[in-house]
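[1] predicted model, plus sequence, below.
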Amino acid sequence: MSDLHYSSSPQFSETERTAVYRAINERRDMRHFAGGQVPEDVLLRLLRAAHHAPSVGMMQPWRFIRVQSRPMRERIHALIEQERQRTAEALGERKDEFMKLKVQGVLDAAEVLVITMPPGREAHVFGRRTLPEMDIASAACAVQNMWLAARAENLGLGWVSLFDPEALARLLQMPKGAHPLGVLCLGPVQAFYAEPMLQQEKWARRMPLQDMLMDEVWAQESSLDASALHTSK
């Protein structure tokens, strides 16, 4: 018989529930920052939120490197710019359009955190035997937790993935087998985008939820009708 213990916390009130959905709907991948600072207690709250993320087999594959020095930020910025140029070349006819986009705020944000996965992840078999990429999925849950918490704290957060992971690992002296997953730019912003920046810049648009739903097997139309729902920005 299970010895599991259950929480006696009260159910969420309507106000609390609304606040959760608001944070989800108004979360933005921010690229424009206003300098300033993130108080240490707030930063720790955000990191604690990340650390409370679910993870497959409770492997907790997240490690955070806080980058404060200007020289190290400039080196990270340079790596991102190198990959930005390579990405532009790979995009072909959309190269010029892409180069107009602001892709990172490493030099402007109050805080820069690199989320990386530690070596030895292959030892975690529970939930990963057939899907080893679940370490990435678990670490992404940690980032999402931090993202939502940051929005609730009225702070912007941007996830930058334009970099050579091996080059960034060398720069940050990561051990063999560690894998950087993102450069997180965090801090005060003048305002949050009214809708995702890439949507405002007409790079892409959020697809209708109805197009993502299926019943039973692939491509069978869903019995759920999401077309009448308000589309969140």
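    All right, it came through fine. Note that the structure is a prediction, hence the values are computed from the model and not measured. Residues are numbered from 1 along each chain as shown.
[2] can we go C-alpha only for contacts and neighbour counts from here?
    Fine.
[3] centroid-nearest residue for the protein?
    V143 (4.4 Å; CA atoms, centre = their mean).
[4] secondary structure of that one: a helix, I assume?
    Yes: the assignment for V143 is a helix, going by DSSP: H, G, I helix; E, B strand; the rest coil.
[5] nearest spatial neighbour of it, chain-adjacent residues omitted?
    Nearest-residue entry for V143: A50, 6.1 Å, with adjacent residues in sequence omitted and distances by CA to CA, 6 or more residues apart in numbering.
[6] which of the three states applies to L107?
    Classification of L107 by three-state DSSP places it in coil.
[7] from memory it sits against H77, does it?
    Yes: judged on CA atoms under 8 Å, L107 makes contact with H77 at a distance of 7.2 Å.
[8] just to revisit the earlier point, how much space between the residue nearest to V143 and T87?
    Applying CA to CA, to the nearest Å, one obtains 29 Å for the distance of A50 from T87.
[9] same check, this time on F33
    Counting by CA to CA, the separation of F33 from T87 is 23 Å.
[10] thinking again about what came up before, measure the residue nearest to the centre of the chain to S69 for me?
    Taking CA to CA as the criterion, V143 is separated from S69 by 22 Å.
[11] also M99?
    In this structure, M99 and S69 are 27 Å apart, going by CA to CA.
[12] okay, pairing it with this:
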Amino acid sequence: MTNQKEESTAIRIPETDVSVYQAIFKRRSAWKFANKAVPRNVLSKLISTVAWAPNHRLTEPWRFFVLEQNSKIRESLAQLVYDQMLEETNDTAKSGAYKAKITEPPVIAYVYNLKGDNDFVTRENYASVVMGIQNMSLAAFAEGITVTIETGKVTRIQGLDELLGATQDLEMVAMLEIGYPDEEPTTTRTPIEGFTNWL
């Protein structure tokens, strides 16, 4: 980890024809990915956007553990997920589906939050990490890439922290499935007017 800071005025901003509004409204999660690797330089560019999320106190709490297709740790993790799900469900098909969440995406990344000195700071840090993930997912859309955010059982596997090397001062936020989508999911949302009070 480097302590060297980047000045906001010196950042080279990638060019894109995608507007912010297009990325916000058209971004989707996907679970079927094309058989196409995400180049390391593109992946690094996406992750770099996380650092520019709003961050009170500039605690920089985001921690990434990135597992590409050829990762040996990823192989071990996939088996760990399968074994624990099989023990829990006694269902080989269901356990295999959870294992596929680890094996099938071109890239997976576990994102952790650095705990603060108290619960309030930890909560602030967590909010910054989540906003950072949104930055990354919107930037990914501009690159034709999907970032699917998982917060379910694949983030609560016993022994996961130890396998990844996550220390006790970190807490899990999400697992990201990253790749070029092989589907175009649709979704719905309730208009925000019903949740807005103008006072």
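    Cool, the structure landed. Quick caveat: nothing in here was measured; it's all calculated off a predicted structure.
[13] between A50 and T87 of structure 1, which one's more packed in?
    A side-by-side neighbour count of A50 of structure 1 and T87, using other CA atoms under 10 Å, places A50 first with 23 against 16.
[14] who's in contact with the more buried one?
    Contacts for A50 of structure 1 (CA atoms under 8 Å, 6 or more residues apart in numbering) come out as 141-146.
[15] where in structure 2 does the biggest strand by length in structure 1 fall?
    Under DSSP state E, the strand in structure 1 containing the largest number of residues is strand 179-187. Under TM-score structural alignment, the alignment places strand 179-187 of structure 1 onto residues 171-179 of structure 2.
[16] the residue nearest to the centre of structure 1 pairs with which position in structure 2?
    For V143 of structure 1, the residue aligned by TM-score structural alignment is I133.
[17] again, but for L209 of structure 1
    Alignment of L209 of structure 1 against structure 2 is given by TM-score structural alignment, with I192 as its counterpart.
[18] and for that match, the neighbour number?
    The local packing count at I192 of structure 2 equals 7, with neighbours defined by other CA under 10 Å.
[19] ok, it to S44 of structure 2 distance?
    Separation of I192 of structure 2 from S44 of structure 2 (CA to CA) stands at 34 Å.
[20] mind checking what secondary structure G57 of structure 1 has?
    With three-state DSSP as the basis, the three-state label of G57 of structure 1 is helix.
[21] state the distance from it to P118 of structure 1.
    When distance is defined by CA to CA, G57 of structure 1 is 15 Å away from P118 of structure 1.
[22] which one of the two is surrounded by more residues?
    With other CA under 10 Å as the criterion, G57 of structure 1 and P118 differ in neighbour count, and P118 comes out ahead with 18 against 14.
[23] quick one: map that one onto structure 2.
    Checking with TM-score structural alignment, P118 of structure 1 has L114 as its match.
[24] show me what contacts its match?
    For L114 of structure 2, the contacting residues are 61-63, 122, 125-126, 169-171, by CA under 8 Å, 6+ apart.
[25] mind redoing it with 10 Å?
    The contact partners of L114 of structure 2, taken as CA atoms under 10 Å, 6 or more residues apart in numbering, are 59-63, 121-123, 125-126, 129, 167-172.
[26] which among those count as buried?
    60-63, 121-122, 125-126, 129, 170-172 (16 or more other CA atoms under 10 Å).
[27] contacting residues for the residue nearest to the centre of structure 1?
    V143 of structure 1 sits in contact with 46-47, 49-51, 53, 62, 115, 149, 157, 159, 182, 184, where contact means CA under 10 Å, 6+ apart.
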